[in-house]
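In: sequence first, then the predicted structure:
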Amino acid sequence: MSLQIGDTAPDFEAETTHGPIKFHEWIGDGWAVFFSHPKDFTPVCTTELGYVAKLKPEFDRRNVKLIGLSVDPVENHAKWAVDIEETQGVAPNYPMIGDTDLRISKLYGMLPASASGDASARTPADNQTVRNVFVIGPDKKVKLLIVYPMTTGRNFDEVLRVIDSLQLTAKHKVATPVNWKQGEDVIISGSVSDEEAKKVYPDGWEAPRPYLRIVPQPR
């Protein structure tokens, strides 16, 4: 199974460091960032988990829940959290899923259906495709999917930026241009006619081309 943007995020039940969850129920009526890790006690992931913990207030402000996954058992996650706090200054303050039977990794297309064996015997290289970020909306649809290689740390500032764009464009008929940041000008969606746009933007817009209609970010 290969998930794409617009697909319904598969639901599942799992054990986490914060207790058992049913994924869709856990998300509720907000947003979620679900990010996976190939193995506990791996160096790049250690830095990522600590940084995400520091960013959690920013995700909270946007009504976004955070949840991680590793194929190792939950009790290992708790031990790893000690290392993360000692090396990164903060321990994970969000749930981490234990996916020891690889069920969720397969469900989300991060490992092939043929993957098997004892999770504890699998190496990071065996699980190197479990380096994904899924942003899931209140409708339980996948809004963003990014896959990173083992050697490149993920940019969670970029994930926040994309969430700002996703939430804005879900509410208003606009799109965000290259490198857009919160508060900057946006583009009127192509699906909106000039007649419709005049009702929303009576002061008009800047249009270097008829298809490129630039307006201040709606509030």
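Out: Great, that's in hand. Residues are numbered from 1 along each chain as shown.

In: alpha carbons only for contacts and neighbour counts from here, please
Out: OK.

In: elements contacting the top helix by length along the chain?
Out: Taking DSSP state H as the assignment, the helix of the chain that covers the most residues is helix 43-61. Helices and strands touching helix 43-61, as assessed by 3 or more CA pairs under 8 Å, 6 or more residues apart in numbering; DSSP states H and E, comprise strand 64-70, helix 74-88, helix 156-171.

In: figure out which of these is closest to residue 129.
Out: Nearest to residue 129, of all the helices and strands packed on helix 43-61, is strand 64-70, at 11.7 Å by CA to CA.

In: neighbours of residue 147, how many?
Out: A total of 15 residues lie near residue 147 under the criterion other CA atoms under 10 Å.

In: excluding its backbone neighbours, what's nearest it?
Out: residue 132 (4.5 Å; CA to CA, 6 or more residues apart in numbering).

In: do the same with residue 153
Out: The shortest distance from residue 153 to any residue that is not its chain neighbour, by CA to CA, 6+ apart, is 5.8 Å, and that residue is residue 44.

In: give me the number of neighbouring residues for that neighbour.
Out: A count of neighbours around residue 44, defined by other CA under 10 Å, yields 14.

In: please apply the same query to residue 192.
Out: When counting by other CA under 10 Å, one arrives at 12 neighbours for residue 192.

In: same thing with residue 71?
Out: The tally of other residues near residue 71 (other CA under 10 Å) stands at 28.

In: one more structure, for comparison:
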Amino acid sequence: MTTTEQPTPSDTDRALPLIGDPAPYFEADTTHGPVRLTDYAGQWLVLFSHPADFTPVCTTEFIAFTELADDFAARNVALLGNSVDSVHSHLAWTRSIEEKLGVRIPFPIVADLDTKVSRAYGMLHPNTSGTAAVRAVFVIDPEQTVRAVLYYPMNAGRMIPEILRLVDALQTSDRDGVSCPANWHPGEDVVVGAPKTQAELDARLADDSVKLADWYLATKPGTAS
């Protein structure tokens, strides 16, 4: 009986960082100088990749990130772009955006020529492209743990307000010990955890501070950030 030889996994086949994993460490050159993952300890980080400089959808995304950069900063969130282009390409591209569209990109962009960052974070998807990163987003918390992972195809731009909303939900959950329901926005009701014992169930049914849809589904007003 013959067997089929299994291919040897490559760097691009490695397991992707999962939610709850430590964020993979990196050191890299950027448009703002060298950076390390540990430079962001104590704050939130949105690390995102784009396929290439001087491309139309990526340009719209960078403008959209810039439009909300102050909102991210107000939440103690740093933005860090990444692609396999060089620093010189990044600088020429951002200069073009400023000259042609009047938008100055305020955050650094990693020049990942050796693809170390892209490979560590699973940003290269060989069936899409062997060299260009897909539109990946990693939300990393102040303890440098991966808290959320988003992937978009090359032909669909990201909704940047949704990434900001996701950060709001994570920070609200951490602060108040709650969850955030579908389509939630800051200031709206949040979900409280379901009872795990009969005593907790009895207490829940007697609690006038929550809104009960059923014994397992209850909400309460959200608190201001």
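Out: Perfect, thanks for sending it. Every value quoted in this text rests on a predicted model; they were computed, and no experiment measured them.

In: which stretch among the helices and strands packed on helix 43-61 of the first structure is buried most, on average?
Out: strand 64-70 (a mean of 22; mean count of other CA atoms under 10 Å).

In: that one vs helix 74-88, what angle?
Out: When axes from the mean of the first three to the mean of the last three CA atoms, to 10 degrees is applied, the directions of strand 64-70 of the first structure and helix 74-88 differ by 110 degrees.

In: on average, how far is strand 64-70 of the first structure from the matching bit in the second structure?
Out: Superposing on the second structure places strand 64-70 of the first structure at an average distance of 0.4 Å from its equivalents, by mean CA distance after the TM-score superposition for the first structure.

In: quick one: that strand aligns where in the second structure?
Out: Strand 64-70 of the first structure falls opposite residues 77-83 of the second structure when the two are matched by TM-score structural alignment.

In: and the contacts of the matching stretch?
Out: Residues outside stretch 77-83 of the second structure that contact it (CA atoms under 8 Å, 6 or more residues apart in numbering): 40, 43-53, 69, 72, 107-113, 118, 132-133.

In: quick one: map residue 141 of the first structure onto the second structure.
Out: With TM-score structural alignment as the criterion, the equivalent of residue 141 of the first structure in the second structure is residue 145.

In: what does residue 96 of the second structure correspond to in the first structure?
Out: Taking TM-score structural alignment, residue 96 of the second structure has residue 83 as its aligned residue in the first structure.

In: how close does the match of residue 141 of the first structure sit to residue 37 of the second structure?
Out: Distance check for residue 145 of the second structure against residue 37 of the second structure: by CA to CA, to the nearest Å, it reads 11 Å.

In: who has more neighbours, the two?
Out: Looking at residue 145 of the second structure and residue 37 with other CA under 10 Å, you find the greater number of neighbours at residue 145, namely 20 against 15.

In: contact partners for that one?
Out: Residue 145 of the second structure sits in contact with 19, 20, 21, 22, 23, where contact means CA under 8 Å, 6+ apart.

In: can you check residue 150 of the first structure too?
Out: Remark: with contacts taken as CA under 8 Å, 6+ apart, residue 150 of the first structure is in contact with 44, 128, 131.

In: what's the closest of those to residue 16 of the first structure?
Out: Within the set of the contacts of residue 150 of the first structure, residue 131 lies nearest residue 16 of the first structure; the separation is 18.2 Å, counting by CA to CA.

In: wait, doesn't that closest one sit right on residue 35?
Out: Yes - between residue 131 of the first structure and residue 35 there is a contact at 7.2 Å, judged by CA atoms under 8 Å.
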